[in-house]
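Trainee: the following block contains a protein sequence and its predicted model.
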Amino acid sequence: MDRTETLAALRRGALAGARELRLPDGLSEFPREIFGLADTLEVLDLGRGGFTDLPDDLGRLNHLRVLFASGNRFERLPPVLGDCPTLSQLGFRGCGIREVPAEALPRDLRWLTLTDNAIETLPDALGERPLLQKLMLAGNRIARLPASLAAADNLELIRLSCNRLDTLPPWLARLPRLAWISYAGNPAEPITEPNPSTPVPWAALEIGDLLGEGASGRVYRTVWHDPFGPQAVALKLFKGAMTSDGLPEREMEACLAAGTHAALTGALGRLVDHPDGAQGLLLRLLPAQWRVLAGPPSLASCSRDVYDPALRLNTEKALKIASAVAEAVAHLHGRGLIHGDVYAHNTLWDAETGAAVLSDFGAASALAAGAEGAALRRVEVRAVGILMNELVDRCHVAPYGLRPLAEACLQANPEERPGLEEVIAGIEQIAV
C-alpha cells in the first residue's frame, strides 16, 4: 500500500495489531489514530514529511522500538522521544536539527542517526546510554565529542565525517568494542597529497547494465574505449549527496589513494566531461559470478551483517576470504588509510574458488602518523576479527586455529590485539 492507502486503512481501524507502520512522504500532522496501535506498534516511519515536532504523549507508544523521521523539519530532536520506554533506534537524517536535548535520548538508545544536520554540540547524556552501539553523526558542525562517550563500552560503529573536529579524542580508539570509524573531512584528518589519476572522458565510455547501487552511487557495466582498445570495466557514478559515511568526493580520493592490490577493487581512472557534471570512477570489473558475501546490518542486528542462512564454507574458502580481507586492510594501512567499513557486505567473493576483494571506500579516512594512527589501525583489527569469526560460524568444520586468531583481534584492550602482519602470518600457518 502507498501512504494514502495506509493512512485510510489506519483511520478505519483495519491495521489493528500492526507491528510496523510506514507513512513516509508528505505528512505534517501526527495521525492520532496511531495511538490505537500502542499495544503492538514497534516500527514507525514518518520520513520525508513536514513535521516540526511530535505529540507530547508519544510515550503512549509503549512498544515502539524504531522511529524513522528523516527529511522532516525539526530544529531540535524532540524531547518527547525520551518518554518512549522501549525506543532504541532513531533516524533523524537531513532534518535541519541544531539542538539535541539530553531528555530526547531514550534510556535504551542503541542506534542513533543524525547525519546531515546542523548540530554543533551533543549532550553529555549521550555517553550515559549503556546500550549505544551505532552512532551516525556525519555532515554536522560538531567540534567536540562529549567526554562521557569515553564510557560508551558497547559502541561499535561511529561516523564523524564532515564535521569540525580539530582532534580525535584519545579515548575514542581505546573503546573496547569500537570496530568501524570514519572521520574524513574534519580538520583532524591529516592533509594528504592529491593522487594522480587517469582522466577518462565520458565520450570514451559505452554504458551498460546497472550492476548495483549504494548510498553514494550506482555501478554500471561499461566498455572503456581507451587508446589500447576496448576493455570491460565497472563505472561508479556518484550521486553527489552526503551519505551516512560522508561525502562522495572523499570516497573517490581514498579509492585513488589506495592504489592497486589483488584484494581491492582498485580505481583505473577518474571520469571527466560528464554532460551533467557527475563525478565517477572506473573500477576493475569482476567476473559475473562474484557476489557480496553478506547483506548489510538489519534493524535487529544493528551493527552486524546479515548472512544467507544457507551459506556454508569449507576450510579453504574461509581461509582465502580471511586472508584477502586482512591483506587488503594491511595494504590500506600501509598507504596511510583506514577503510572504516570492513564488513562482509563490502566483500565480494567467488563462491567457486573463495577468491575475495574488499570494496567501498565511502568511510575511508587518512591515518595520522605515530601513536594516533597506530591506535586507529588497532580499531580496524577488531573489524577484521569480527569478520573472521563470522566466517568460522559458517564453516562445515571450523579451520583449526582461526577462531582463536579472531578472538585475539577482539580483545577489549586494543593494545593487546595482534597487528595485521601477525594476523596474515597466522592465517598462512593455518592454511598449511
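Mentor: Good, I have the coordinates. Numbering: from 1, shown residues only.

Trainee: only C-alpha atoms for contact and neighbour calcs from this point on.
Mentor: Fine.

Trainee: how far away from the center of its chain is the biggest helix by length in the chain?
Mentor: When secondary structure is assigned using DSSP state H, the longest helix within the chain turns out to be helix 370-393. Here helix 370-393 shows a centroid-to-chain-centroid distance of 15 Å under the convention Cα atoms, centre = their mean, to the nearest Å.

Trainee: who's in contact with it?
Mentor: 170, 173-174, 177-180, 313, 318, 322, 325-326, 333, 338-340, 342-344, 367, 398-399, 402-403, 405-411, 414-415, 417-420 (Cα atoms under 8 Å, 6 or more residues apart in numbering).

Trainee: packing partners of the following helix or strand past that helix?
Mentor: Downstream of helix 370-393, the first helix or strand assigned by DSSP states H and E is helix 402-409. Helices and strands touching helix 402-409, by 3 or more Cα pairs under 8 Å, 6 or more residues apart in numbering; DSSP states H and E, are helix 370-393, helix 420-431.

Trainee: hmm, 7 Å instead?
Mentor: Here helix 402-409 is seen to pack against helix 370-393 when contacts are counted using 3 or more Cα pairs under 7 Å, 6 or more residues apart in numbering; DSSP states H and E.

Trainee: what comes up buried for the helix it packs on?
Mentor: Neighbour counts over helix 370-393 (16 or more other Cα atoms under 10 Å) mark 373-392 as buried.

Trainee: okay, the angle between it and helix 420-431?
Mentor: Helix 370-393 and helix 420-431 are oriented at 20 degrees to each other (axes from the mean of the first three to the mean of the last three Cα atoms, to 10 degrees).

Trainee: ok and helix 370-393 relative to helix 402-409, angle-wise?
Mentor: 150 degrees.

Trainee: close enough to count as contact, residue 294 and residue 345?
Mentor: Yes - shown here, residue 294 and residue 345 form a contact pair, counting by Cα atoms under 7 Å, at 4.8 Å.

Trainee: okay, these two: which has more neighbours?
Mentor: Set side by side, residue 294 and residue 345 show more neighbours around residue 345, with 21 against 17, by other Cα atoms under 10 Å.

Trainee: put this beside the first:
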Amino acid sequence: MHTLEQLRAGQLAGLRRLKLSCGLTEFPREIFDLADSLEILDLSGNALSSLPDELPRLRKLRIIFCSDNLFTTLPAVLGSCPALDMIGFKANRIGHVPAAALPSALRWLTLTDNVIESMPDELGKCGQLQKLMLAGNCLSHLPATLADCRRLELVRIAANRFTTLPDCLLSLPRLSWLAYAGNPFTEARELAALSGAGTAGVAWQRLQLAQQLGEGASGVIYHARLDDAEDVAVKVFKGAMTSDGLPRSEMAACVGAGAHPGLIPILGTLDAHPQGALGLVMPLIDAAYRNLAGPPSLSSCTRDVYAEGVHFDASQALAIAHGIASAVCQLHARGIVHGDLYAHNILHADAGACLLGDFGAASMFAPGTRQGDLLQGIEARAFGVLLGELVAHCAAPLPPLQALLDACLQEEVLRRPRFDAIEWALREMLPA
C-alpha cells in the first residue's frame, strides 16, 4: 500500500504498480507523473465515482482495479486506454456499462456485485476476452454476440436474474469454468438439496473453536472440537457475495455431492450460529495434504501457478487424474458441475491421494438433457487443462494421458468424453 503523501513528494517515481486506499473522492492528478512506468493501478476502497478524461495518458496502464467505490457507470474513458486489458470494478453501484468503456484488448473483466441489468452487444467484439466475472448483478440475459468471444474460458453469472442459462455460452470452444448458481432457474434444485435428508445439522454450541486454518473468498475455516471429543474443521461463510456466487449455493452443492473418497466429506451443516451465519462442519484433513498448485495470477489469467520445481512421477499423475475424474463423475451423476475444476482446488498427498474441494462455483443441472450434456462437456475441457498441467510436470512422458487430454480439449463441446468414460480410461491406465 502506498500513500498520497509519497505520491505527492515524488517518492514513487518509476513505479510500475500503485495501490492507494485513503478515502479518495477525486483521482489524484499526481498519478500522471507515473505515465512512463505505471502498469497496474489499484484504487479500490475509496469513494471515487469518476475517472479523468486524460486517463489514456497512462500509456502503459494494463490493469486497473476500482472495487469498493461509488461508480454508477463504468467509465467510458477506459476504452481509450491503449494498453488496458484487465478491468476490475467489483462492489460499486454500477448500473450502466457503455460500449465505449470496453477496450479492444480486454482480457479480464470483473463487475461482480453491482446492479447491472444488461451488457452491451459490443462485448462480443472483445476477441481477446478470457475471463468474465458478472456474479451478483441484475442480469436476465447476455448479448448473443458473446458467442463471438471464442477465447472466453471462465464465466461467472451466479446470483443474477436468469430464468434460463444463456445459449450463447454453451458452445464456446474454450469455455471451461462456468458458475451460474443462485439464479431463478436453479433455485428449486438448490432448495431441494438443502432440505434433503442425509446431512445433519450441527449446533454451534457443540463446537469449541480453536485457531483459524485459512480464509477464502466465501468464508473462514477454523480448527474446532466437536462435543469435546473430535477434531473437526468448521467453515463459517461470510454471508456476502463472492466472485463465484452465494454461500447458500455453495452449501447446496456440498450437501448434494454426497460421500466419495475424492471429495472432502461433510459432517453436517452449521445450526444456531449467534449471528445467523451459514456454515459447514467437516473432518479435519490430514496435514500431509497440500494444494496441488496456486491460483491463477494476473499474468496467467486463467491458468494455475505451480511452485518452482514441482514434478510428479507417472503413478502419482495417474492417481491424481483418476481420483479427480471419479469424484467429478459422481458430481455429474448427481446433477452438479463443479465450475472451478482447478489444481488449486485439489489437495494431494505424496502417493497420489487427492481431494477435490471448494464448491463456491458449483452449479446444479438436469441430467439427461442436452443442456446437461453441454455443461458436462464444458467441465471436461477444464479437466483437459488439468491433465495438460500434470503431463507438463511429469518426470516421464505419458502418451495415453496425452491422448485423453486432446480428446477433452477438442473445440466441439459435445464430442468431448463424458466423465464416466474418462474415469474408466484412467482406471485402465493405473498400474496393476
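Mentor: Thanks, I have the structure now. The shown structure was predicted, so the numbers you read here are calculated from the model rather than taken from an experiment.

Trainee: returning to that earlier point: find the residues that touch each one of residue 294 and residue 345 of structure 1.
Mentor: In the contact map built from Cα atoms under 7 Å, 6 or more residues apart in numbering, the residues linked to both residue 294 of structure 1 and residue 345 are residue 305.

Trainee: which one in structure 1 is aligned with residue 57 of structure 2?
Mentor: Pairing criterion TM-score structural alignment: the partner of residue 57 of structure 2 within structure 1 is identified as residue 60.

Trainee: count the neighbours of the corresponding residue of structure 1 for residue 90 of structure 2 for me.
Mentor: The equivalent of residue 90 of structure 2 in structure 1 is residue 93 (alignment by TM-score structural alignment). Residue 93 of structure 1 has 26 neighbouring residues, counting by other Cα under 10 Å.

Trainee: show me what contacts residue 93 of structure 1?
Mentor: Contacts were defined as Cα under 7 Å, 6+ apart; by that measure residue 93 of structure 1 touches 70, 71, 113, 114, 115, 116, 117.

Trainee: widest-spaced pair of these?
Mentor: Of all pairs drawn from those, the one with the largest separation by Cα to Cα is 71 and 113; the distance is 12.0 Å.

Trainee: any idea how far residue 355 of structure 1 is from residue 221 of structure 1?
Mentor: Here the distance between residue 221 of structure 1 and residue 355 of structure 1 works out to 21 Å (Cα to Cα, to the nearest Å).

Trainee: wait, residue 389 of structure 1
Mentor: Between residue 389 of structure 1 and residue 355 of structure 1 the distance, using Cα to Cα, works out to 18 Å.

Trainee: again with residue 368 of structure 1
Mentor: Distance from residue 368 of structure 1 to residue 355 of structure 1, counting by Cα to Cα: 31 Å.

Trainee: same question for residue 11 of structure 1.
Mentor: Plainly put, residue 11 of structure 1 is 53 Å away from residue 355 of structure 1 if you go by Cα to Cα.

Trainee: among those two, which residue is more densely surrounded?
Mentor: Using other Cα under 10 Å as the criterion, residue 11 of structure 1 and residue 355 rank with residue 355 on top: 20 against 15.

Trainee: tell me the contacts of the residue in structure 2 that the more buried one lines up against?
Mentor: When the two structures are superposed using TM-score structural alignment, residue 355 of structure 1 falls opposite residue 353 in structure 2. Under the criterion of Cα under 7 Å, 6+ apart, the contact partners of residue 353 of structure 2 comprise 319, 320.

Trainee: also the one 5 residues further on?
Mentor: Shown here is residue 358 of structure 2, whose contacts under the criterion Cα under 7 Å, 6+ apart are residue 345.

Trainee: now do the SS call for it.
Mentor: Per DSSP: H, G, I helix; E, B strand; the rest coil, the local secondary structure of residue 358 of structure 2 is coil.

Trainee: same check on residue 255 of structure 1?
Mentor: Using three-state DSSP, the structure places residue 255 of structure 1 in helix.

Trainee: do residue 192 of structure 2 as well
Mentor: Secondary structure for residue 192 of structure 2, judged by three-state DSSP, is helix.

Trainee: quick check: the gap between it and residue 252 of structure 2.
Mentor: 8 Å.

Trainee: neighbour count winner among the two?
Mentor: residue 252 (24 against 12).

Trainee: correct me, but that one touches residue 194?
Mentor: Yes - shown here, residue 252 of structure 2 and residue 194 form a contact pair, counting by Cα under 7 Å, at 5.2 Å.

Trainee: just to revisit the earlier point, mind checking which of the contacts of residue 93 of structure 1 are buried?
Mentor: Neighbour-count burial (16+ other Cα under 10 Å) is assigned, among the contacts of residue 93 of structure 1, to 70, 71, 113, 114, 115, 116, 117.
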